[in-house]
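Asker: After the sequence you'll find the predicted model.
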Amino acid sequence: MINRQLVETLMKMSEEKAALRAQIERYQAICASAYQLAGAVDAPLRFLDALASAANGEPVSEEAALDLLPVTVEECAVVPKGATLTDEQRGAIEWSIRKMDSPHTGSEAQRNCETLRTLLAAQVEK
C-alpha cells in the first residue's frame, strides 16, 4: 500500500507543476505581445529573434539574453517625427510598460520603461 504522505506530496507537486505551466504560458503570451510591439517600432532584429523564441517556448541562451541590452532609441524607428500614435498603439505600449515595470525587473528594464513613458508623454503633448 502506498504511503498516504507520499500520495499527498505527489498531488501537491502536480498542482505546483500546473501552476508553473500556467505562469510560463502567461509569460509566453507577454513575449508574443512584446514581439508585435518590437516589430511595430522596428526594434533591432536581436529583440525580434529573442521574443519570437520566448513566445514559442524555445530556449534562449544566457549569452543571447545578456546581449539584448543596452538598446538605444537610435536603434529603433520608434515613431517618425510628426507622427501620432493611435489609441490602440498607445494602449499596447502602456500595457507593455506595466508588464515590464515591476520590482522584479532589473534596473535596465526599468530605465527602458522610463524611456517609453517619456516618448509617450511627448506624443501626448503634440
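Answerer: That came in fine, so what should we check first? All values derive from a computational prediction rather than experimental measurement. Numbering: from 1, shown residues only.

Asker: from here on, contacts and neighbour counts on C-alpha atoms
Answerer: Fine.

Asker: Now the element after whichever helix or strand Phe47 is part of, going C-ward?
Answerer: Element membership for Phe47 (DSSP states H and E) is helix 45-55. Scanning forward in sequence from helix 45-55 by DSSP H and E, the next helix or strand is helix 62-66.

Asker: Second structure for comparison follows:
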Amino acid sequence: MSNCFPENFQALDPYYYSPGVCPRGYTVACAAGLGDGATVGTCCPTGYGCVRGRPGHESNACRTVLATDSYFSYRVALTTATDDSPRPQSSTTQFWAAGAGVFARGPVIRRSGSDPSWPGFPV
C-alpha cells in the first residue's frame, strides 16, 4: 500500500529520512548507533516489531503475529529496477490463520547525535 509510506518512499539502501521522525501510524521498532554519533532506525507499523536479516527480503523488515484468523486484501505492484515507468497493479485477497507472521516494509530514518533520542532507544 504505497499510500501508507511517505512521499517518494524508497525501500532500498542507501535511502533514509532525516530528521528521524516516523510517519503517522509508525513507531521506531529498532535502532542502532552509527560511528559518526548518528542513529539509524526502522519505522514499523504500530504493533509490529523489527526483524533483521530475512534471507531474500529487505534487511529491515517489520513483523507481527496474527492473534485471530484474518483475511487481507492488498495490491501487488510489478516493479522493475531499471526505470520509473508506471507499474501494473493487481488486487488479491488471502486468508491467514491465527499465529501466522505478517511482514511489512518500514521506512529507515536517521537522527544526528544532537537530535532528541527516540523513546526506548537511548543510542
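Answerer: Looks like it arrived, so ask away. Bear in mind that the values here come from a model prediction, so they are computed numbers and not experimental data.

Asker: Once they're superposed, tell me the TM-score.
Answerer: Here the TM-score for the pair of chains, by TM-score structural alignment, normalised by the length of the second structure, is 0.20; 47 aligned residues with a Cα RMSD of 5.1 Å.

Asker: got the contact list for Ser73 of the second structure?
Answerer: 91-94 (Cα atoms under 8 Å, 6 or more residues apart in numbering).

Asker: again, but for Trp95 of the first structure
Answerer: In this structure, Trp95 of the first structure makes contact with no residue, judged by Cα under 8 Å, 6+ apart.

Asker: if we can go back for a sec, any chance of the contacts of Ser73 of the second structure in a markdown table, plus neighbour count, distance to Tyr71 of the second structure and secondary structure?
Answerer: Converted to a markdown table, these look like this (neighbours: other Cα atoms under 10 Å; distance: Cα to Cα, whole Å; DSSP: H, G, I helix; E, B strand; the rest coil):
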| residue | neighbour count | distance to Tyr71 of the second structure | secondary structure |
| --- | --- | --- | --- |
| Ser91 | 9 | 13 | strand |
| Thr92 | 9 | 10 | strand |
| Thr93 | 10 | 7 | strand |
| Gln94 | 9 | 6 | strand |
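
Asker: Nearest to Cys30 of the second structure among the residues you listed?
Answerer: Cys30 of the second structure lies nearest to Gln94 out of those, by Cα to Cα, at 28.6 Å.

Asker: on that earlier part again, can you list contacts of the helix holding Phe47 of the first structure?
Answerer: Residues contacting helix 45-55 of the first structure (Cα under 8 Å, 6+ apart): 27-32, 34-35, 38-39, 59-60, 64-65, 68.
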